[in-house]
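Novice: mind looking at a prediction? Sequence and model below.
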Amino acid sequence: MPRAPGCPLDPAPGLAELQERAPLVRVRLWDGSTPWLVTRHAEQCALLGDRRVSADWTQPGYPFDSRFLQDHHEEARFLTAMEGPEHLRLRRMIARPFTPRRVGQLRPAVERIVDEHIDALLAGPQPADFVGEFALPIPCMVICHVLGVPYADHDFFQRAIRTLTSRDVPDDVASRSERALYRYLARLIGRKLEAPDDDLLSQLATERLATGELNRHELVMLVLFLLVSGHETTASMIALGTLALLLHPDQIAVLKGADGPGVAGAVDELLRYLTTVQPGRRRVAVADIEIAGQLIRAGEGLILPEEIGNRDENVFPGAGSLDLRRDAGEQLAFGFGVHKCTGQPLARLELQVVFGALFRRVPTLALAVGLGDLPFMDDGLGYGVKEMPVRW
């Protein structure tokens, strides 16, 4: 559904109209299927936490958001599309680097990366592209450090990931990018087996692959999933969050003020107010479910767009306004239930460090163009701004 002209940070008005109508409504997808759209926060949480609801996209009735995913879902099994023992087994393997304690140990490195990029921004020419010079490289460098993927290769894998996740790219082009990424990661795994380092990929290769707990295909897909999810959504949040604050200078004062909720609370509100995951959480019922006066039958698809769950007035009064003093702890940006984002502690750390430092060190940061001149990405899995010229 298209967003309203001049309101790039708000959900599509059509979604809000459906939320007003009912907590569950039928919608029609590209393939003619008619899954349920779940429009309200309470029902989204209830269904995301229900064992009768599955994220497994091999289940009949799963509501794919594109033909490419529908045609390639059997070989491209991602962690977010698994259930039961298989999901738990793989999730446990990657959990250790993303515990709050381990993530906390990364804070000095993240602070150094952020400060270096602020230094480079201030020393460079004006206007500067905030996305290319700041928002994108920071989370990319961090996830490369955690995984053990060479940051020097970022131009290659960022282009390939962007191609792979875009709805507007022909299937054969997306397939070539998928194969290129697969080969790249398979070669990298081979190098880690020969010369392991202190990173997650080395750990998985030597402790899980070498012992047979993982096969090579599973490891490639797991690392690909972490590489995609570990930098694209955080980069979009850095750019969109900065844009939202520039458009609401009173909230910058709250962020910097001693009487504010602190940067952690501010980040929760930014996560509630903005949305980077575009197609909504996709699920399918594996048994009959009665909820909100509706019967969802086994085999019927579900779409749960968190952008309107996070704008539900029943949970967040005045939801259409950005208010950094709000308690937004119930926001759904990282999902809910057993599939809640494993890497959320790392994403939170990066966002807290960025927004804690950026406006303190660059208090005169401003857009160098009008809002209507910014190009937004709405053709893929993630929503964001492509370029954002800024001055200071």
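Specialist: Yes, it's here.
Novice: can we go C-alpha only for contacts and neighbour counts from here?
Specialist: Will do.
Novice: residues in contact with the residue nearest the centre of the chain?
Specialist: Taking CA atoms, centre = their mean, the centroid of the chain lies closest to residue 233, which sits 3.6 Å from it. Each residue near residue 233 by CA atoms under 8 Å, 6 or more residues apart in numbering is listed here: 276, 277, 382.
Novice: please narrow the residues you listed to those residing in helices.
Specialist: Among the contacts of residue 233, no member is found in helices (DSSP state H).
Novice: how near is residue 245 to residue 324?
Specialist: Residue 245 sits at a distance of 10 Å from residue 324 (criterion: CA to CA, to the nearest Å).
Novice: which neighbours do the two have in common?
Specialist: Going by CA under 8 Å, 6+ apart, residues that sit against residue 245 and also against residue 324 are residue 251.
Novice: another one to put next to it:
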Amino acid sequence: MTTPIAAYDIARSPGCPFDPAPAMREQSRQAAVSRTRLWDGSTPWLVTGHAEHRQILSDQRVSIQPANGTPRLNPGEAQSTSHAAPSFILLDDPEHARLRRMATGAFTVKRVEALRAPTRRIIESRLDELVAGPNPADLVEAFALPVPSLVISELLGVPYGDHEFFQANSRIIINRNSTGEQRGAAGQALAGYLDGLLGQKLAAPADDMLSALAARVTAGELTRAEAVGMGVLMLFAGHETTANMIALGTLALLEHPEQAALLRDSDDPKVIAGAVDELLRYLTITHGGLRRVALADIELGGETIRAGEGIVVVNETANRDPSVFPDPDSLDLRRDARAHVTFGYGIHQCVGQSLARMELQEAYPALLRRLPTLARAADLDDIPFKHDGFIYGVYRLPVTW
């Protein structure tokens, strides 16, 4: 008798909104590598274990390029025929490496540390406005979304006055329910916007990342379309992921006041950095699954993945693997969580992770110290979680102090 293949189900339990989907957890308990069934009837491999996650994402025999047959996790991806701008994150080496090198310069340790003081000023300014405004307030709108939007705007050279435009189109792109046409139109809108800004930087360079990309276009190192693709990626990923992490992380801390106190009361940068990594591990907001396709036969977790077969790699179960993180369902800010895979692993891991970490290291302590009585202003059951997003978080977070 053939064992039925479980459907791919990332629906989190309303009663446990910080934990991975129950169905995904159960499949992970049964095997670190197994089959799953997608909406279109296809049955790619599902990789849920931590060691297997790292192994497959480090294997040069897998491809990330959609044209090679990576799984499509929802109908919107299958309907989408428009790629507004090429993105290096959807390319394999050596082309991926060539383009990635041109983006990493903005995220070196030295560059990110230079942004720490300006980020602190942005955070303090937003906290001033929050305190001066209505109480209760929506922390997403008043703090979590503006902070990374302002930081990435300054880094890229994008006018923050256009934030409503780029935030609205970003929301369409990450919503699972968006059709391919909607997602394509939003991507084209962002690409057209960045192309216009790039043209301005070509004519009048400034001290920002778009100007640096424009200089590479002038030097013939990048095509204009490639530069636009990088700009779209940095603008989109640079505010959406961190904004969701600030809001969801704050909510998790409010639900664990003893952990919040540890972070609020420490002035040790190592303690704060460790706390941020634990929050990244515990929450794993990138919960849509990383898609790959095998280019050759690969042995993984006791299974043979054949050439041409699709693979879905799951971050959130790898981050709750008890063989790596004892008592993984507990939020413990003293834990050494540096082995988490929230930013992915291997050559395609998040290029802006150092910037995200820095922003979180500044945002959480500043918020908790400025508002030591911060609390939810709504029942947990009434908070709208982003169950429909590729990036997990909350749409609103009513708070009081």
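Specialist: Sure thing, it's come through. Computed from a predicted structure; not experimentally measured.
Novice: that older thread, settle it for me: which of residue 245 and residue 324 of the first structure has more neighbours?
Specialist: Neighbour count, other CA atoms under 10 Å: between residue 245 of the first structure and residue 324, residue 324 has more, with 26 against 20.
Novice: grab the nearest non-local neighbour of the corresponding residue of the second structure for that one.
Specialist: Counting by TM-score structural alignment, residue 324 of the first structure lines up with residue 333 in the second structure. Leaving aside its chain neighbours, residue 333 of the second structure sits nearest to residue 275 (4.5 Å; criterion: CA to CA, 6 or more residues apart in numbering).
Novice: that neighbour: neighbouring residues, count only.
Specialist: Neighbour tally, residue 275 of the second structure, other CA under 10 Å: 26.
Novice: contacting residues for it?
Specialist: Contacts for residue 275 of the second structure (CA under 8 Å, 6+ apart) come out as 263, 332, 333, 334, 335.
Novice: kindly recompute the last result at 10 Å.
Specialist: Listed by CA atoms under 10 Å, 6 or more residues apart in numbering, the contact set of residue 275 of the second structure reads 259-260, 262-263, 269, 281, 331-337, 360-361, 364.
Novice: what is the nearest of these to residue 61 of the second structure?
Specialist: Nearest to residue 61 of the second structure among the contacts of residue 275 of the second structure: residue 281, at 27.1 Å, using CA to CA.
Novice: surely the closest one is in a helix?
Specialist: Yes. Under DSSP: H, G, I helix; E, B strand; the rest coil, residue 281 of the second structure falls within a helix.
Novice: that one corresponds to which position in the first structure?
Specialist: Correspondence of residue 281 of the second structure to the first structure, assessed by TM-score structural alignment: residue 272.
Novice: same deal with residue 242 of the second structure?
Specialist: Residue pairing (TM-score structural alignment): residue 242 of the second structure is matched to residue 234 of the first structure.
Novice: residue 202 of the second structure versus the residue nearest to residue 246 of the second structure when sequence neighbours are not counted, what's the distance?
Specialist: Excluding the flanking residues, the one nearest residue 246 of the second structure by CA to CA, 6+ apart is residue 144, at 5.5 Å. Between residue 144 of the second structure and residue 202 of the second structure the computed distance is 32 Å (CA to CA).
Novice: ok, the two, which is more surrounded?
Specialist: Taking neighbours as other CA under 10 Å, residue 144 of the second structure and residue 202 compare with residue 144 leading, 26 against 19.
Novice: I'd say that one and residue 363 touch.
Specialist: Yes. Between residue 144 of the second structure and residue 363 there is a contact at 8.6 Å, judged by CA atoms under 10 Å.
Novice: where do the helices of the stretch 1-150 of the second structure begin and end?
Specialist: Assigned by DSSP state H, counting those that start in this stretch, the helices in the stretch 1-150 of the second structure fall at 22-30, 50-57, 75-79, 95-104, 109-114, 116-132, 139, 146-156.
Novice: of those helices, which is nearest residue 375 of the second structure?
Specialist: Across those, the minimum distance to residue 375 of the second structure, taken as CA to CA, is reached by helix 139, at 10.8 Å.
Novice: where in the first structure does stretch 184-193 of the second structure fall?
Specialist: Alignment of stretch 184-193 of the second structure against the first structure: residues 175-184, by TM-score structural alignment.
Novice: strands of the first structure, residue ranges please.
Specialist: 24-26, 36-38, 53-54, 128-129, 281-285, 289-291, 294-296, 301-304, 366-367, 376-377, 384-385, 389-391 (DSSP state E).
Novice: which one of those lies closest to residue 147 of the first structure?
Specialist: That would be strand 384-385 among these, by CA to CA, at 24.0 Å.
Novice: what's that closest one packed up against?
Specialist: Judged by 3 or more CA pairs under 10 Å, 6 or more residues apart in numbering; DSSP states H and E, strand 384-385 of the first structure is in contact with helix 232-247, strand 376-377.
Novice: of those, flag the one that's most buried.
Specialist: Stretch with highest mean neighbour count among these: helix 232-247 (a mean of 22; mean count of other CA atoms under 10 Å).
Novice: on that earlier part again, between the strands of the first structure, which gets nearest to residue 101 of the first structure?
Specialist: Nearest to residue 101 of the first structure, of all the strands of the first structure, is strand 281-285, at 28.3 Å by CA to CA.
Novice: what helices or strands is the closest one leaning on?
Specialist: Secondary-structure packing of strand 281-285 of the first structure (3+ CA pairs under 10 Å, 6+ apart): strand 36-38, helix 41-48, strand 53-54, strand 301-304.
Novice: what range in the second structure does that strand sit on?
Specialist: Using TM-score structural alignment, strand 281-285 of the first structure pairs with 290-294 in the second structure.
Novice: the matching stretch vs the first structure, average distance?
Specialist: On superposition with the first structure, the mean distance recorded for stretch 290-294 of the second structure (mean CA distance after the TM-score superposition for the first structure) is 1.1 Å.
Novice: many thanks, have a good one.
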